[in-house]
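J.: Quick one: sequence plus predicted model below, questions after.
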Amino acid sequence: MNDHVNPDSANPHVTKPRAILKPRRLALLGTVAALGVAVLAAAPGGHSPFDGASFTSPALAAETAPTPPGFADLVTKVKPAVISVRVKIDQADDKSAMLQQNRMDSDEDSPFGQFPKEFGFRLPKGMQQMPNGMPQRHRVITGEGSGFFISPDGYAVTNNHVVDHAQSVQVTADDGTIYTAKVIGTDPKTDLALIKVDGKKDFPFVKFSEQRPRIGDWVVAVGNPFGLGGTVTAGIVSANGRDIGAGPYDDYIQIDAPINKGNSGGPAFDMNGNVIGVNTAIFSPSGGSVGIGFDIPANTAKLVVAQLKDKGSVTRGWLGVQVQPVTADIADSLGLKEAKGAIVDTPQDNSPAAKAGIEAGDVITAVNGTAVKDSRDLARTIGTMAPGSSVKLDVWHKGESKTVSVNLGELPNERQAKANDKANDKADEGQPSAGTPRLGLSLAPAGDVQGAGQKGVVVTSVDPEGPAASRGIQTGDVILNVGGKAVGSIDDVRAELKQAKSAGKRSVLLQVKSAEATKFVAVPLA
């Protein structure tokens, strides 16, 4: 990671970590130990407090005790393939380096901010300006991370944020030899990069695991924390499929093997010496390891690295829909048996999905016959497919299941996934007539409210104790659709609410447009 950063100094290759050992604490522990011996020796009557207990002589214990399992053989096998990665950025040539500062400086309230996915370069305080207050014109920044060889001819994997914007890249092998490397390609969406060291054909290398680890499996991490290359830590796989909000393809393996700044891009191994993941982030309120680290899975890394090696970049299939997970309330309102799949908020104009007839409110339940768990699962699945490929989507459309064929497009490089921002919406549909479920909303036709457009009904006020308020609907939202039917008046809303209640539904699905996004909200029928 561009985690460990030093401005050029007389000896830029040496970093002095703060007080690694604390002699005073060691002395205190020594005092306690000596006191313990004295107490045992001073037992009343000259007898040991353990008289009568059964003891085994130290010599016999040494002969009979089984040798505890260790990782030495594994480490001997894999450690030579792990490298330390050092990069330099010339600020005069790359102004973006100033924007790549570690989020420690800006997101102090966020534990992830202490060690984010995009670490960038941490600049010491005062480094951005000269002492006289004039802007700095030239500064070389260095950063350090980790990596590992994946082939004998010098291809190595690291994190994108380790080599991003680097003017030069150097790697240090386990035997201390320093090589110059070049960046073959990067993929910011998964935070992976492929680099290459030329000149040799016999580099030690490791392979990616063919299967995902199980929760509880041992894991060994090797890397360059704080510039201390060749550091080995061990732990277990704590969880699978973690989403840390880093991007649409989040699918991290969580481990508790301690990793710190400088471990970014390094490998995590299983007990067979295969790479199960690439270390990329930690959760840390303090800035150091608290035993919650995140790895890019080997299966993701293999796919990305193969494309980077082949063409220097990654292309992904593009469906062109904004989706959200199917909650239990949404499933109930749509008549789905299970809360699975991804509901389409809006198909993008001229996208493959729109051309195939997919509409807002449709639920994508499977891709090529494989069930879709949620919206993230859909994004990952489509993202692994090649642009131009044809896929079959199982879609729940207006209460019926159908299969749709879609020819995927190519994900635009500059397209950013838009978050479904929760608008502050509140509403109450006036005085409901007898038998009409009450949502706690006051509504008005959109055409009667300036700036609201001509479609739907506008939420003019919200009962804070009503069902709609509990689902986050706020004043100013526009309700476009109720129970699958477009609405343009309060009477339309009431009619659809009655229909939903008559059908025995416990909630009704609303399509709501806020200031920046359109989303579906399942509101309980009171």
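T.: Looks like it came in fine.
J.: Only C-alpha atoms from now on, for both contacts and neighbour counts.
T.: OK.
J.: Now the element after the longest helix along the chain, going C-ward?
T.: As assigned by DSSP state H, the longest helix anywhere in the chain is helix 23-41. Downstream of helix 23-41, the next assigned helix or strand under DSSP states H and E is helix 58-64.
J.: Distance from the chain centre to that following helix, please.
T.: The chain centre lies 49 Å from the centre of helix 58-64; the measure is Cα atoms, centre = their mean, to the nearest Å.
J.: Over to Leu303. Which of the three states is it?
T.: Secondary structure state of Leu303, per DSSP: H, G, I helix; E, B strand; the rest coil, is helix.
J.: Give me the distance between the closest residue to it other than its chain neighbours and Leu378.
T.: Spatial nearest neighbour of Leu303, excluding adjacent residues (Cα to Cα, 6 or more residues apart in numbering): Thr384 at 7.7 Å. The spacing between Thr384 and Leu378, counted by Cα to Cα, to the nearest Å, is 10 Å.
J.: returning to that earlier point: surely the residue nearest to Leu303 touches Trp318?
T.: No. Between Thr384 and Trp318 there is no contact under Cα atoms under 8 Å: 9.9 Å.
J.: and the longest helix of the chain, which residues are buried?
T.: By neighbour count with 16 or more other Cα atoms under 10 Å, helix 23-41 contains no buried residues.
J.: More neighbours: Thr384 and Leu378, which one.
T.: The neighbour count for Thr384 versus Leu378, taken as other Cα atoms under 10 Å, is higher for Leu378 (23 against 17).
J.: how about the more buried one, secondary structure?
T.: Going by three-state DSSP: Leu378 is helix.
J.: Roughly how far does the residue lying closest to it once chain neighbours are set aside sit from Gln511?
T.: In this structure, Leu378 finds its nearest non-sequential neighbour in Val372, 6.0 Å apart by Cα to Cα, 6+ apart. Per Cα to Cα, Val372 is found 22 Å from Gln511.
J.: More neighbours: those two, which one.
T.: Neighbours were counted for Val372 and for Gln511 using other Cα under 10 Å; Gln511 has more, 25 against 21.
J.: That one and Asp492, how far apart?
T.: Per Cα to Cα, Gln511 is found 14 Å from Asp492.
J.: can you give me the helices in the protein?
T.: With DSSP H, the ranges of helices along the chain come out as 23-41, 58-64, 72-78, 160-163, 298-311, 328-334, 352-355, 375-383, 467-470, 490-502.
J.: Check it against this one:
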Amino acid sequence: MKHAAGLLAFVARFAVLGLALAFVIGLFWPGVGSRLRAHFGMPVAQPAAATAAAPEAPPAPASYADAVARAEPSVVNIYANKVVTEQAVRMYSDPLMQRLFGGHLVGTYQHPEQSLGSGVIVSDKGYVLTNNHVIANANDIQVLLYDGRVAKATLVGADPETDLAVLKINAGNLQPIRMADQKKLRVGDVVLAIGNPLGLNQTVTMGIISTIGRQLVSGSPEDFIQTDAAINLGNSGGALVNTRGELVGINTLLIGKAADAEGIGFAIPVNTATEVLKQLIATGHVVRGWLGADYAFVPVAADSGLPAAARGVQVTDVYPGSPAALAGIQPHDILLRMGTHGILDPADLRRYEASLKPGTTLEVSGLRNGSPFHVKVTLIARPAQASVSLQQGQS
């Protein structure tokens, strides 16, 4: 028994010694075991395949100077001069009367006023895209180019609903901006705002896309890119570009500290701006299709007969005499399809109907009290709507 125990202890000591020796060899001469097995014709163990890692985003560049250099020559400063008529008030000379009655109107007077803004060169033929509120009611518009030249601009057309306007300047050697692919925009993408804030000339600020498809006015077909890139008064009509210097949107609105907000600005998406640009150059105005109803999200309830992730819209109101009213569409109807277009939500339907030409006839499909229905509608031109305006925020 003692002999067996001694033999076991002897084997154990040599085993421990062998493991320690193997550890030292493996530490200082890694791979020697594989080479010995290969030398004696023994199978060599293959390393386990590395677990597929999630693709890593490319590192952010140390500078965005290249993007600015590509885009900045396409951004211009706009100075819109107008004559403003205001009421003239005469104050009482007696301090007591002045305190009691203030003053009284004695007619009107006129004085010059200048609006500052920005614009983007979109064609080598001299077309400049800007905001409508920058040039509204102006009788003289001057454009300061990147290279210091000054050109007089004429108004080609304006669209108050999107707050876009197109100017035309007579100048050569212009550098049109490159347009981005809006479908590739993602929340979190870095963007740069270039413009003329507070008359400080070419200024660049940086931020990210905070959200896409932001709607600011119920019932409007237009949506916005929200960004935290600083947009200030004078940035209106300027460029929001990506890190390749391509136009992502036209800066137009901000929500300032008056609303206890910080880092909330809005830009008109490049696709919307491009479509408006084409129509304004072609006809001087923008025409949109209109169904003539107001919509809300589909209420999902146990008795709605709809899946939990229901798409479509619920009709909340129908305008008398509108295409929807003439087709028999009623409040509480659920609209699911318009022509071949599957309706996602209210914003999607507003954008789609606005993209169609007046006079277009198509079939609208939906549910009424849980039963399918199909009607033919012929769209008409969308009536003029009030332009998007935040009291604290046209930039």
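T.: Nice, thanks for sending it over. This one's a predicted model, so the numbers in the text were calculated from it and none came from an experiment.
J.: thinking Ala257 of the first structure is in contact with Val219, fair?
T.: Yes. The criterion here is Cα under 8 Å, and Ala257 of the first structure meets it with Val219 at 6.9 Å.
J.: Need the overlap of contacts for the two.
T.: Both Ala257 of the first structure and Val219 are in contact with Ala234, Gly235, Ile236, where contact means Cα atoms under 8 Å, 6 or more residues apart in numbering.
J.: can you pick the most crowded of those residues?
T.: Highest neighbour count within those: Ile236, with 19 neighbours (other Cα under 10 Å).
J.: Tell me the counterpart of it in the second structure.
T.: Aligned counterpart of Ile236 of the first structure in the second structure: Ile208 (TM-score structural alignment).
J.: ok, for its match, nearest residue in space, not its chain neighbours?
T.: Nearest in space to Ile208 of the second structure, with sequence neighbours left out and distances taken as Cα to Cα, 6+ apart, is Val190 at 4.3 Å.
J.: now swap in Asp295 of the first structure and tell me
T.: Counting by Cα to Cα, 6+ apart, Asp295 of the first structure lies nearest to Asn279, which is 4.4 Å off, once chain neighbours are set aside.
J.: Show the contacting residues for the one you found.
T.: By Cα under 8 Å, 6+ apart, the neighbours of Asn279 of the first structure are Ile259, Asn263, Ser264, Gly265, Gly266, Pro267, Ala268, Gly293, Phe294, Asp295, Ile296.
J.: returning to that earlier point: which one of the helices of the first structure lies nearest to Ser284 of the first structure?
T.: Proximity to Ser284 of the first structure, assessed across those by Cα to Cα, is greatest for helix 160-163 (18.4 Å).
J.: average gap between the closest one and the second structure?
T.: If you overlay the two and look at helix 160-163 of the first structure, the average distance to its match in the second structure is 0.8 Å (mean Cα distance after the TM-score superposition for the first structure).
J.: The second structure: which residue goes with the residue nearest to Asp295 of the first structure?
T.: Under TM-score structural alignment, Asn279 of the first structure pairs with Asn251 in the second structure.
J.: Could you do His161 of the first structure as well?
T.: Match for His161 of the first structure (TM-score structural alignment): His133.
J.: okay, now the residue nearest to that match when sequence neighbours are not counted: neighbour count?
T.: Closest residue to His133 of the second structure apart from its sequence neighbours, by Cα to Cα, 6+ apart: Asp163 at 6.5 Å. Neighbour count for Asp163 of the second structure, taken as other Cα under 10 Å: 24.
J.: any idea how far Asp163 of the second structure lies from Ala230 of the second structure?
T.: Using Cα to Cα, Asp163 of the second structure is found at 20 Å from Ala230 of the second structure.
J.: can you check Gly256 of the second structure too?
T.: For Gly256 of the second structure, the distance to Ala230 of the second structure - Cα to Cα - is 10 Å.
J.: Please apply the same query to Met179 of the second structure.
T.: Applying Cα to Cα to Met179 of the second structure and Ala230 of the second structure gives a distance of 21 Å.
J.: How about Pro176 of the second structure?
T.: 24 Å.
J.: Quick check: the residue nearest to Leu378 of the first structure touching Arg380?
T.: No. Here Val372 of the first structure does not reach Arg380: they are 10.1 Å apart, not a contact under Cα under 8 Å.
J.: which residues touch the residue nearest to Leu378 of the first structure?
T.: Counting by Cα under 8 Å, 6+ apart, Val372 of the first structure has contacts Lys340, Gly341, Ala342, Ile364, Thr365, Ala366, Leu378.
J.: ok, 7 Å please
T.: Lys340, Gly341, Thr365, Ala366, Leu378 (Cα atoms under 7 Å, 6 or more residues apart in numbering).
J.: residues near the residue lying closest to Pro7 of the first structure once chain neighbours are set aside, how many?
T.: Among residues not flanking Pro7 of the first structure along the chain, Ile141 sits closest, at 5.1 Å (Cα to Cα, 6+ apart). For Ile141 of the first structure, the count of nearby residues is 22 (other Cα under 10 Å).
J.: for Met179 of the second structure, same thing?
T.: The number of residues packed near Met179 of the second structure is 17, by other Cα under 10 Å.
J.: same question, Pro152 of the first structure
T.: Using other Cα under 10 Å: Pro152 of the first structure sits among 15 other residues.
J.: residues of the longest strand seen in the second structure that come out buried?
T.: Scanning the second structure for the longest strand, with DSSP state E as the assignment, gives strand 103-121. Under the neighbour-count criterion of 16+ other Cα under 10 Å, strand 103-121 of the second structure has Gln114, Ser115, Leu116, Gly117, Ser118, Gly119, Val120, Ile121 buried.
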